[in-house]
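Trainee: Whatever this is, show me its structure:
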Amino acid sequence: MAPSTARKSLRIGVIMEEIQLSDIVGIDIFGNLSHAFYTKAIGFDPSYTTYEPQTLDIEWLYIASTLDPTFATPSLHYVPTVTYDTCPRDLDIVIIGGPWPDHRPASADRFFKEAWAKTRVWMTICTGSMWLASSGVLDGHRCTTNRTTLGPAKGAAPKVDWLDQRWVVDAKPYDGEGEGELWTAGGAGAGIDMIAQYCIKNFGDKFVHTFSLDGLEFRPDSIHGQFYKS
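Mentor: Next up, the predicted model:
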């Protein structure tokens, strides 16, 4: 029997309500690995066709409190595609940017609690981990946040094991097949590097560099790593 050539499918939920836009730019690393991006890229170099089996079918869900235009810095308004109440709970990945501490909608709290064990991979950037921690799901887990807010994070969520690292990877509960993963990053630059490393680990070094990191000029392995240098 011939091996399956079906592309891997991902449903990625992105929470970028009331955040700094730079927190979430790492999602473009995933985007460049999509089959939709590939169909455009082969116009530059037909030899890219060898990578087609590795490309991903990605469904993006942009989640917010309502479907009304939603704010992110700097004075950007985007249109969400799904609300916290209507979003499926069993996504493949949820990515959360970091809002101000006064942004804690009850519908987001419900979504975090209900989707926590149903979605295998959760990622936070900057103070997104503090937002997720406010729901209680991070209690007992190793996490990080923006380095400048580690003190407030420890005060607000003392049951979380807050670490002074650029990003932290920990196991989490997951109701489906495979191991649940929690990836938390510090500031926006650390979030880019974290997402790059996740993609390299899961989708292949050469493919990720060729289709995403090299074109975007992201160099997570040349200067920075998982730990601060001082």
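Trainee: going forward, measure contacts and count neighbours with C-alpha atoms only.
Mentor: OK.
Trainee: Which helix or strand lies directly C-terminal to the top helix by length along the chain?
Mentor: With DSSP state H setting the assignment, residue counts place helix 188-203 as the longest helix in the chain. Towards the C-terminus, the helix or strand next in line after helix 188-203, according to DSSP states H and E, is helix 205-208.
Trainee: For that next one, list every residue counted as buried.
Mentor: Within helix 205-208, the residues that qualify as buried by neighbour count (16 or more other CA atoms under 10 Å) are Phe207, Val208.
Trainee: this one as well, want them side by side:
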Amino acid sequence: MANTAKKLRIGVMMDTVQLSDVIGADILAGFRLESIKEAAAFAPELVGDLVQYAPDMEFFFLSSTLDPTGTTCGLKYAPNMTYDDCPRDLDIVLIGGPWPTHRPAAADKFIKEAWEKTPVWLTTCTGSLWLASSGVLKGYKATTNRSFIPTAQQLSPDVDWVARRWVTGPKPYTGESSLKPELWTAGAAGCGLDMVVKFCYDTWNHQLVDLAVKEGMGFDVDSKRGQDY
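Mentor: Got it, this is the predicted structure:
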């Protein structure tokens, strides 16, 4: 897929989450237009003509307020968008995993209003429980951290919880996008990283993703790890 004039807007729900659950945002950022242009400036022989395939991206790091927000390792980040103010018609939403006690009302409202207006949703670990708590996953097949599946079944029995490293399938979408409307849910953080890498290869130019993910970040994209444990 060649890049388009439209900037992809990516929302990251990461307040109080396991930091490693949302590193997929950095995987995406590795081959965005800005990053590839920077790479081309000092290593044009590596980039070649791949700039034409690099998507322009904008990231919204979401929380209930713009106050510094913590993650599991104690790192505090400054959100750049609140749930109340964030556009509902994004391109991708990435959700990390907080404890099931973390359910801000503003986040619940955002999920319900953005679910059918945003084509791609990616969750890692208990991020799927967060998504399910809003009611939008009723009848869907999904996964979460393998050890949390019994908890997920108790909290959201109307979701078909399965023990796989990641699960993907179509979802409703009311807008127009170059992205295929899909829900991707993953198990623990390592599963989520593999899932995001798979999503990237399914969606963008393979050489572009290779440059950023395989060469730039050192991911073992030739691994035999798949959807099954």
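Trainee: who's in contact with the most centrally placed residue in structure 1?
Mentor: For structure 1, the residue nearest the mean C-alpha position is Ile95 (3.2 Å; CA atoms, centre = their mean). Neighbouring residues of Ile95 of structure 1 by CA atoms under 8 Å, 6 or more residues apart in numbering: Ile12, Gly13, Val14, Ile15, Trp122, Met123, Thr124, Ile125.
Trainee: Assign it to helix, strand or coil.
Mentor: With DSSP: H, G, I helix; E, B strand; the rest coil as the basis, Ile95 of structure 1 sits in strand.
Trainee: superposed on structure 2, where does the longest helix of structure 1 end up, distance-wise?
Mentor: Its matched residues in structure 2 lie on average 0.6 Å from helix 188-203 of structure 1 after superposition (mean CA distance after the TM-score superposition for structure 1).
Trainee: In structure 1, what residue spans correspond to strands?
Mentor: Listed in chain order, the strands of structure 1 (DSSP state E) span 8-15, 56-64, 70-72, 76-78, 82-83, 93-96, 121-124, 142-143, 161-162, 167-172, 180-185.
Trainee: which stretch among the ones you listed comes nearest Phe30 of structure 1?
Mentor: Of all the strands of structure 1, strand 56-64 sits nearest to Phe30 of structure 1, with 8.5 Å by CA to CA.
Trainee: How about residues contacting that closest one?
Mentor: Residues outside strand 56-64 of structure 1 that contact it (CA under 8 Å, 6+ apart): 7-17, 31, 33-36, 70, 80-84, 87, 108.
Trainee: Quick check: of the contacts of Ile95 of structure 1, which has the highest neighbour count?
Mentor: Within the contacts of Ile95 of structure 1, neighbour counts (other CA atoms under 10 Å) peak at Ile125, which reaches 32 neighbours.
Trainee: Just to check, it is in contact with Ile24?
Mentor: Yes. Checked against CA atoms under 8 Å, the pair Ile125 of structure 1 and Ile24 is within contact range at 7.4 Å.
Trainee: Between the two, which contacts overlap?
Mentor: With contacts taken as CA under 8 Å, 6+ apart, Ile125 of structure 1 and Ile24 have Ile96, Gly97, Ala188, Gly191 as neighbours in common.
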